[in-house]
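S.K.: coordinates for the following, if possible.
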Amino acid sequence: GKHIEGLRAFIAPYSAAAVADVVGVPAETIRELAHAFSSAERAAVHMSTGVNMGRQGTLCYWLLQMLSFVTGNLDAPGGNFYGEGFYPAAKAGRVQQEQPFFDSPFGELRHVRGALPGNLFPDMVLDAERPLRALIVLAGNPVLSAGGEPRWREALSQLELLVVIDLVRNATGEHAHYLLPSTDMLERADINICGLGMQYEPYVQYTPAVVPPAGERREEWWILARLQHAMGMPSLLDAEPPAPFARLDRMLARSGLSIAELAARPDGVAVLPPPAQGRFYTELVQTPDRRVDCCPPLFAEALSQARAIFDELRAAPPRFRLINLRTPFMQNSWYHNIPKLKRGRHAHNPLHLSPEDMAALGLAEGDPVHVESAHGRLLASAHGDRSLRPGVVAMTHGWGNAGSTGLRVARAHPGVNVNALLPTGPGSYEKLSNQAFMTGVPVSVSAAN
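M.R.: Reported below is the predicted structural model:
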């Protein structure tokens, strides 16, 4: 590796004793875990959306990889390895690393896989000089899924054109000039691509449509192609016949497969060999000199901010931190309109607190509570949750459908939009990844009576 000295300099101030109070884990426990991991014959470490959605998700993931690297567990049997699925795409990392920042009215920005920070969208629409004027939403619901609901509603009301492609009219669709019905998962052919690279034994499956589309539903690619055609732009409809799976066919070709070949199989499935280990350092590292960059210069600003955040938390730790909560009864802002999933405490989204915090606040199950952050305030009901430690509270997001006239069941069980407590606008996202800050939010909690 290279820039090892930068990695050492960054972690030096953060001994177990120094961080114990801030992270809420005893120093001895941290030392025991560090010793167990480093002395194990083989060890693997994983993190996902919970940490990624915090203020330092990229640095956390970088440190995870460095932990695996310096302990000899990266690209080793029993440790962490690079998964490719049916489409080897390691070179995309080099393209992303070289993506530069550029100046904008909202500060320095960079494209991440072609995208800009969603938390800046309302600011871009409401910009006095060069406002964004149109938006197409595909199966999304940013009004309830992003921070700053009032500002999102204001921004959407100012658009000259809002097209929403979905199965239902959700909270965002209420603002649409055009709501276009798309096919659902049983009405279209599909291929599993979302888990690409996340399977130890990679497989790919093609599934044909099971039933014809209801009413005037159309596949998303067709809707977008028709819009392009109407604007005089090239589209998939220029080909005869159209080939919406052409790119996927090119991807599959990297593994010697094709849509036609998969479709001819009885179950549409091809199981691929597990990723070959021992190739990471010779074939997959994308730095020009093929050495692992242990402290990329691109991280310089984030490393400085990390120290400031740590000092802030040590000097004035928040009484409560709000984290994400997921349940089988809710997936983002979906499942709202399914009657069977609106039962008992799952008919709304209570604030989950530890039993210790319930007692300290004098709360009983179901009592109303005020939850307030620097960005908003809401009224919720209290629910005791033994899985939480004191000082941590949690709520499911995507609720708040009181005004969603297209969702009868959801409107009867609206819940509250926890994202009203989240920041929005410049400074509310991580610059390296463009990920919005959505967890670990400092809040205060008090009985509503």
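S.K.: only C-alpha atoms from now on, for both contacts and neighbour counts.
M.R.: Fine.
S.K.: now do G403 against T424, distance only.
M.R.: Remark: distance between G403 and T424 (C-alpha to C-alpha, to the nearest Å) = 22 Å.
S.K.: who's more crowded, those two?
M.R.: T424 (25 against 13; other C-alpha atoms under 10 Å).
S.K.: contacts for the lengthiest helix in the chain?
M.R.: Ranked by residue count and defined by DSSP state H, the top helix of the chain is helix 300-315. Contacts with helix 300-315, where a contact means C-alpha atoms under 8 Å, 6 or more residues apart in numbering, come from 10, 21-22, 56, 59, 432.
S.K.: the same query, at a cut-off of 6 Å, please.
M.R.: Defining contact as C-alpha atoms under 6 Å, 6 or more residues apart in numbering, one finds that helix 300-315 is touched by V22.
S.K.: if I've got this straight, P181 is in a strand?
M.R.: Yes - under DSSP: H, G, I helix; E, B strand; the rest coil, P181 falls within a strand.
S.K.: Proceed likewise with the subsequent sequence, for comparison:
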Amino acid sequence: MTKSLHHRACHLCEAICGLSIETETQPDGTVQIRSIKGDPHDTFSRGHICPKAVALQDIQNDPDRIRQPMRRIGSEWQAIDWDAAFELVAERLSAIQAEHGQNAVAVYQGNPSVHNYGLMTHSNYFLGLLKTRNRYSATSVDQLPHHLTSHLMYGHGLLIPIPDIDHTDFMLILGGNPLASNGSIMTVPDVEKRLKAIQKRGGKLVVIDPRRSETAAIADQHIFIRPGQDAALLLAVLNTLFEENLGRSSHLPVDGLDDVRQAVSGFTAEAMSLQCGVPAAVIRQLARDFAAAESAVCYGRMGVSTQAFGTLCQWLVQLINLVTGNLDRVGGVLCTEPAVDIVASTSGGHFNRWQSRVSALPEYGGELPVSALAEEMLSPGEGQVRALVTVAGNPVLSTPNGRQLEQALDGLEFMLSLDFYINETTRYADLILPPTGPLEHDHYDTTFNMFAVRNVTRFNEAVLDKPVGALHDWEIFVGLAQAFAAKTGASLKPSMPPEQMIDMGLRFGTYGDKSPHKLSLATLREHPHGLDLGALKPNLAARLKTPNQRIQAAAPLIMADLARFAEQPVAGEGELLLIGRRHVRSNNSWMHNYHRLVKGKPRHQLLMHPDDLQQRGLADGQRVRVRSRVGMIEVEVAASDEMMTGVVSLPHGWGHARPGVQMGIATAQPGASANDLTDERYLDKLSGNAALNGVPVHVEAA
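M.R.: Alright, predicted model coming up:
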């Protein structure tokens, strides 16, 4: 038996921690994974990993994983060869578009799409041939307000300033729990050590959350806030900065700051306190402490994006950093200069060039909000969606009103899924095409290097050989494109492997703090532990992509949304507000089939404050019924004083008890889906992003 040691990054979450993977070749030639550990020589993660990384071998060995194309005939699944599968897709999709128009085919791309570079480089090679405006992704149940804010203020949706966590003196976190998420739109391995380092150097960590989260538990200060009202708090902080002249001058070119000052003048701490549930004195002191710090970061993440005023929240986060002089400043927030620079090589994008057919929701970057997907399938008429392609996604569990989406999927004429599993969504597919596993292909993090707290780069070689008869995700897209082009007569440009595309991107990229330095794939292969390209540094002024190359502080679309905020209704009598939560051993809906991740205490319960339980005559551990406008679930409730009164919390991604799902461990521990309660009509109306937090619910005994 021969042992080998491999080095690569884990790409299951945004932290991209470096791994040392030991394999052993058996006498019969098979290769087994012996151990997965953190790589102490990794230039970025420094040996840190979380439990998800160790579960990479569980993904590889999972008996429930599909390893060949499968076609559904009635309720049965049958193997089909690749060429026949490609031909079937081309035939069915081309026929549906010929009869009903190009927009009759929809596309949904899930979160793993940005974690696999073959999907990033080649998905549009096929999907682009469909020429449909019905494109959807997990972006609009997550970070769309980030992108829209950067698009409107800085001219590019990926020009997102990142917290300089290693040098800041004051970190304010809203709607984020990096100890559970490992950072998000902040690629930051070993985040707990980095947060505690702020405190060790005399700085301060403040967390604002309706739950005393894992991150809040280590903070110097935790402030409860009413769900969905972060904009009220942020407006009050910004107003205080202006009112008390706490701002600091900035070197950046900015338009419209006086207009912002005037627009927020009525949103005082005293006026906003009643809405957000935070005392006015606490809000004002927070603003003073933030402004007084030598350097400070205001960081708002998913919890403030997935609410009714998500874009307004992200805009206010940017303005608080700008007004205090912490935008584009060491110790504040800074933009990366990645080795493969997508911002430099692409245009700023577009917003609201077209709208969804039924509810007129706006597109962003060629995608419509996923909250519109089900109604586009269910509403008859010209342009009705009749076929769907899903890529690495499970929207039944991850998008609003999952039960409505199930109804819509059941009525489609054809559905194709690229996935490993027969899950809650893909069980409706006519055809499932499985790519190679995570350790069977190489990888480069085009996305998360752009959000890293240092400028870093690495190329990840495959650990295991591609199995005979298997295809990488990018090869599947090439096969689909060739079959579809042959069927329709569409022109098709030559393709190249993703590693060649990355090599080209590297050769045009730069690093270092002096002159541009050329990189190549060959260079990265010589550095299996990755390359550190230096700390983030000020560069925003030179990278702005607005028409006049100035920051647009008073973006008209966002300023207009202040009126909608001022007119928002108050929660009804007796209603509780639902929020989600994350766990370090989970990753949305797709990490529940691995024993090492789901073992231990159950974590899919509804968390509820003891006072709220008592008021309703409920007991800890009791099974309860939770109702919203769109649906009802039954789940075990757990008393928790970490919850704010009036707030309940249910984790995202569970609910595996649907019939037809073929995932053994997951279906044995199904939990309940929070998205059977979330409302497809409850949106950030500016961006169309789903409002998954602050959903009104009623809780009663089951």
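S.K.: so is I96 of the second structure in a helix, a strand, or just coil?
M.R.: helix.
S.K.: aligned partner of M47 of the first structure in the second structure?
M.R.: Under the alignment (TM-score structural alignment), M47 of the first structure pairs with G300 of the second structure.
S.K.: pretty sure that match is in contact with L174, am I right?
M.R.: Yes - G300 of the second structure lies in contact with L174 (C-alpha atoms under 6 Å); the separation is 4.7 Å.
S.K.: which residue is the nearest non-sequential neighbour of the counterpart of E413 of the second structure in the first structure?
M.R.: Aligned by TM-score structural alignment, E413 of the second structure pairs with E160 of the first structure. Spatially, and ignoring its direct neighbours in sequence, E160 of the first structure is nearest to R133 (5.3 Å; C-alpha to C-alpha, 6 or more residues apart in numbering).
S.K.: quick check: that neighbour vs L120 of the first structure, distance?
M.R.: Counting by C-alpha to C-alpha, the gap from R133 of the first structure to L120 of the first structure is 14 Å.
S.K.: the two: which has the busier surroundings?
M.R.: Taking other C-alpha under 10 Å, R133 of the first structure and L120 do not tie; L120 has more neighbours (19 against 15).
S.K.: three-state assignment of D184 of the first structure?
M.R.: coil.
S.K.: for it, what are its contacts?
M.R.: Per C-alpha under 6 Å, 6+ apart, neighbours of D184 of the first structure: none.
S.K.: that one -> the second structure?
M.R.: When the second structure is aligned by TM-score structural alignment, D184 of the first structure is paired with G437.
S.K.: chain center to the longest helix of the first structure: distance?
M.R.: How far helix 300-315 of the first structure lies from its chain's middle: 23 Å, per C-alpha atoms, centre = their mean, to the nearest Å.
S.K.: matching residues in the second structure for the helix or strand following that helix?
M.R.: The helix or strand immediately downstream of helix 300-315 of the first structure is strand 320-324, counting by DSSP states H and E. Mapping strand 320-324 of the first structure onto the second structure (TM-score structural alignment) gives residues 576-580.
S.K.: hmm, who's touching that stretch?
M.R.: 646-652, 693-697.
S.K.: which of those count as buried?
M.R.: Among the contacts of stretch 576-580 of the second structure, the ones that count as buried by 16 or more other C-alpha atoms under 10 Å are 646-652, 693-697.
S.K.: show me the helices in the stretch 51-200 of the second structure, by range?
M.R.: Per DSSP state H, counting those that start in this stretch, the stretch 51-200 of the second structure carries helices over the ranges 51-54, 56-61, 82-100, 117-130, 144-154, 178-181, 191-200.
S.K.: in the first structure, which residues correspond to the fourth one?
M.R.: When helix 117-130 of the second structure is aligned against the first structure using TM-score structural alignment, it corresponds to no residues at all.
S.K.: all helices for the stretch 501-650 of the second structure, in order.
M.R.: 521-525, 540-543, 556-566, 595-598, 610-615.
S.K.: out of these, which gets nearest to A292 of the second structure?
M.R.: Closest of the helices of the stretch 501-650 of the second structure to A292 of the second structure is helix 540-543, at 23.3 Å (criterion: C-alpha to C-alpha).
S.K.: and the closest one, which residues are buried?
M.R.: So for helix 540-543 of the second structure, counting by 16+ other C-alpha under 10 Å, buried means 540-541, 543.
S.K.: so which residue is dead centre in the first structure?
M.R.: T49 (5.7 Å; C-alpha atoms, centre = their mean).
S.K.: and for M53 of the first structure, the neighbour number?
M.R.: 20.
S.K.: any idea how far G256 of the first structure is from it?
M.R.: Counting by C-alpha to C-alpha - M53 of the first structure and G256 of the first structure are separated by 36 Å.
S.K.: repeat for S304 of the first structure
M.R.: 46 Å.
S.K.: for the aligned residue in the first structure for N394 of the second structure, which non-adjacent residue is closest in space?
M.R.: Aligned counterpart of N394 of the second structure in the first structure: N141 (TM-score structural alignment). Closest residue to N141 of the first structure apart from its sequence neighbours, by C-alpha to C-alpha, 6+ apart: T172 at 5.3 Å.
S.K.: how near is the aligned residue in the second structure for the one you found to Q614 of the second structure?
M.R.: Alignment note: T172 of the first structure maps to T425 in the second structure; criterion TM-score structural alignment. Look at T425 of the second structure and Q614 of the second structure: by C-alpha to C-alpha, they are 38 Å apart.
S.K.: and if you look at Q275 of the second structure?
M.R.: 25 Å.
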